[in-house]
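Participant: output the structure for:
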Amino acid sequence: MNTAPGQSEDRALQADCESCFGLCCAALPFVASADFAINKDAGTPCRNLRTDFRCGIHTRLRQSGFSGCTVYDCFGAGQKVSQVTFGGKDWRQAPETAQEMFAVFPVVRQLHELLRYLTEALTLRPARSLHGEIRRLLDETGRLTELGPDALGKLDVAAHRQDVNVLLLRTSELVRAGAGQAGRGKKDRRGADLMGARLRGADLRGASLRGAYLIAADLTGADLRLADLIGADLRDADLSGADLTGCIFLTQPQLNAARGDAATRLPPALTRPAHWS
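Facilitator: Okay, here's the model as predicted:
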């Protein structure tokens, strides 16, 4: 997997805004809500985007009503599209590239998200029997990110996501089997509507919370060890004192969207958000 100039492979899946042409601020739409102060159409630069592609209110996004920006992560797709797919040619200097660049960015972002999950899957020892298949799909996904703009625009990314998801599900099952009998009857909560749910102190060890709606849920002191949290919506969920060690497929944006405290136990690869108490 190639990286942008000067970028190590270790950082290829982390956003590098200094090497990006403000793509998340221009390509993506948002709607006025608790997350965004204004409406913005796809392909229209945000009013806060400066001429140097930096955010004019970056240090006060939450106070300015743009908390949604603080929980977004392109997983390195921004710099990949800017510096590799379009060779460092930005959409302001070359406006003829803007429409194609904005269309390609969400595709590459999906592929980079898959790379992030597959990379984590390779570190999970209970799933080592699948590591060969995981490596194959990791390499294939990496190759797809190297396609040119035209090929990326025609890519059936949904079909590729499905292939990856099947493997990630098998990985999840092997990892969560380590929870044994813990949480039996609670384990499959895929896509569950748990908005505002009272789960204080809940034993959710080994639970599948894939795609679950946990918006504003009370997970204070909950045991989420070995839980699968891929795609779970944790906006405003209270993770104070919760144990997330060993949980799988949790991302930094999910944590950033939640609330927690100094007693929240996190996987070693993730950091405690600055806005937590």
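
Participant: CA atoms for contacts and neighbours, from now on please.
Facilitator: OK.

Participant: report how many residues lie close to D52.
Facilitator: Using other CA atoms under 10 Å, D52 has 10 neighbouring residues.

Participant: my guess is it is in a helix, correct?
Facilitator: No - counting by DSSP: H, G, I helix; E, B strand; the rest coil, D52 is not part of a helix but coil.

Participant: distance of it from M101?
Facilitator: D52 sits 17 Å away from M101, taking CA to CA, to the nearest Å as the criterion.

Participant: please provide the structure for the following sequence as well, for comparison with the first:
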Amino acid sequence: MRPLPLVSDCGNCFGLCCVALAFSASSDFAVDKPIGTPCANLQQDFRCGIHNRLRDKGFSGCTVYDCFGAGQKVSQSTFDGEDWRGSAETARRMFEVFPIMRQLHELLWYLTEALARPATKPMHAELSAMLATTTALTDDNADALAKLDVAAHRAEVNTLLVRASEFVRAGFKSRNRRGADLIGAKLRGTDLRGANLRGAYLIGADLRDADLRSADVIGADLRDANVAGAKLAESLFLTQTQVNAARGDARTTIPDSLARPNHWRS
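Facilitator: Predicted coordinates for the structure are as follows:
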């Protein structure tokens, strides 16, 4: 299991994703909402008024999103429990810091995953050092976080993650589909063990009963991909957002660190 701080804890957050982020009316969201404007469904206690009916009400995008625990980190640590309703300045700073913290927590997720793989042992020292550095950045104050060049740090971390991926996939036949357009692809039952699917477009792809053990899926777009019966439990760098975006069933295997979405078929 991932450390608790990397798992969303909405009960200790001030609904930051429901305020700080923007969304546009689409198949994922029923209405438009600009940055800094609270969603109409956000209640005074910072809970969602239609949480159990989000998909029925046209807010499926909300059920896909995951902050990797950045919400409670900003709410309870960076701002010491002060919520954004206190002042316009507090709100501005929280909304500025939240997306940065989310990126840092996402990187912590990937680094933790890389360290958990026995195959990456030759580079555990480097991964551990980067994990410590990234963790330290999340503990900075709001001003320091706002000034952080998160893109540069992300690129530095990614260099290590690419190497870690190569270690994990070394024993498999090379299948380099990095960034590939696999939208709607017919991949049912395909052996994708050890495949490089980094950033691949798998929107609406048929991945039923596919074997994705040790496949690198970092950044892969799994929106509406049919993963019924697929082997995802040992996929590399799989996230809750990707699982939430896909369509699985009771036979789909996922890592113990991820939750099985309520909308998946039983």
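
Participant: so where's the longest helix in structure 2?
Facilitator: Counting residues, the longest helix found in structure 2 (DSSP state H) is helix 88-116.

Participant: now that helix on structure 1. Mean distance?
Facilitator: The superposed helix 88-116 of structure 2 is, by mean CA distance after the TM-score superposition for structure 1, a mean 0.7 Å from where its aligned residues fall in structure 1.

Participant: helices and strands around that helix, which ones?
Facilitator: Judged by 3 or more CA pairs under 8 Å, 6 or more residues apart in numbering; DSSP states H and E, the packing partners of helix 88-116 of structure 2 are helix 70-73, helix 124-138, helix 142-147, helix 150-168.

Participant: tabulate the ones you listed (a markdown table), appending mean neighbour count and distance to M101 of structure 2.
Facilitator: A markdown table is the format used below for these (neighbours: other CA atoms under 10 Å; distance: least, CA to CA, whole Å):
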| stretch | mean neighbour count | distance to M101 of structure 2 |
| --- | --- | --- |
| helix 70-73 | 27 | 6 |
| helix 124-138 | 16 | 6 |
| helix 142-147 | 15 | 8 |
| helix 150-168 | 16 | 9 |
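
Participant: stretch 68-76 of structure 1 spans what distance, first to last residue?
Facilitator: 18 Å.

Participant: tell me, it lands on which residues of structure 2?
Facilitator: Mapped onto structure 2 using TM-score structural alignment, stretch 68-76 of structure 1 spans residues 61-69.

Participant: which residues touch the matching stretch?
Facilitator: The contact list for stretch 61-69 of structure 2 (CA atoms under 8 Å, 6 or more residues apart in numbering) reads 4-9, 17, 28-29, 54-55, 102, 105-106, 109, 240-242, 244-245.

Participant: go with 7 Å
Facilitator: Stretch 61-69 of structure 2 is contacted from outside by 5-9, 28-29, 102, 105-106, 240-241, 244-245, using CA atoms under 7 Å, 6 or more residues apart in numbering.

Participant: give the burial count for the residue nearest to E106 of structure 2 when sequence neighbours are not counted, as a bare number.
Facilitator: Among residues not flanking E106 of structure 2 along the chain, F68 sits closest, at 6.0 Å (CA to CA, 6 or more residues apart in numbering). When neighbours are counted by other CA under 10 Å, F68 of structure 2 registers 26.

Participant: repeat that for the one 10 residues further on.
Facilitator: Under the neighbour criterion other CA under 10 Å, T78 of structure 2 is assigned a count of 21.

Participant: what residue in structure 1 is paired with it?
Facilitator: By TM-score structural alignment, T78 of structure 2 lines up with T85.

Participant: hang on, that match packs against A151?
Facilitator: No - between T85 of structure 1 and A151 there is no contact, the gap being 10.8 Å when judged by CA atoms under 7 Å.

Participant: identify the contacts common to these two.
Facilitator: Both T85 of structure 1 and A151 lack any common contacting residue under the criterion CA under 7 Å, 6+ apart.

Participant: against the centre of structure 2, work out the most remote residue.
Facilitator: S87 (29.7 Å; CA atoms, centre = their mean).
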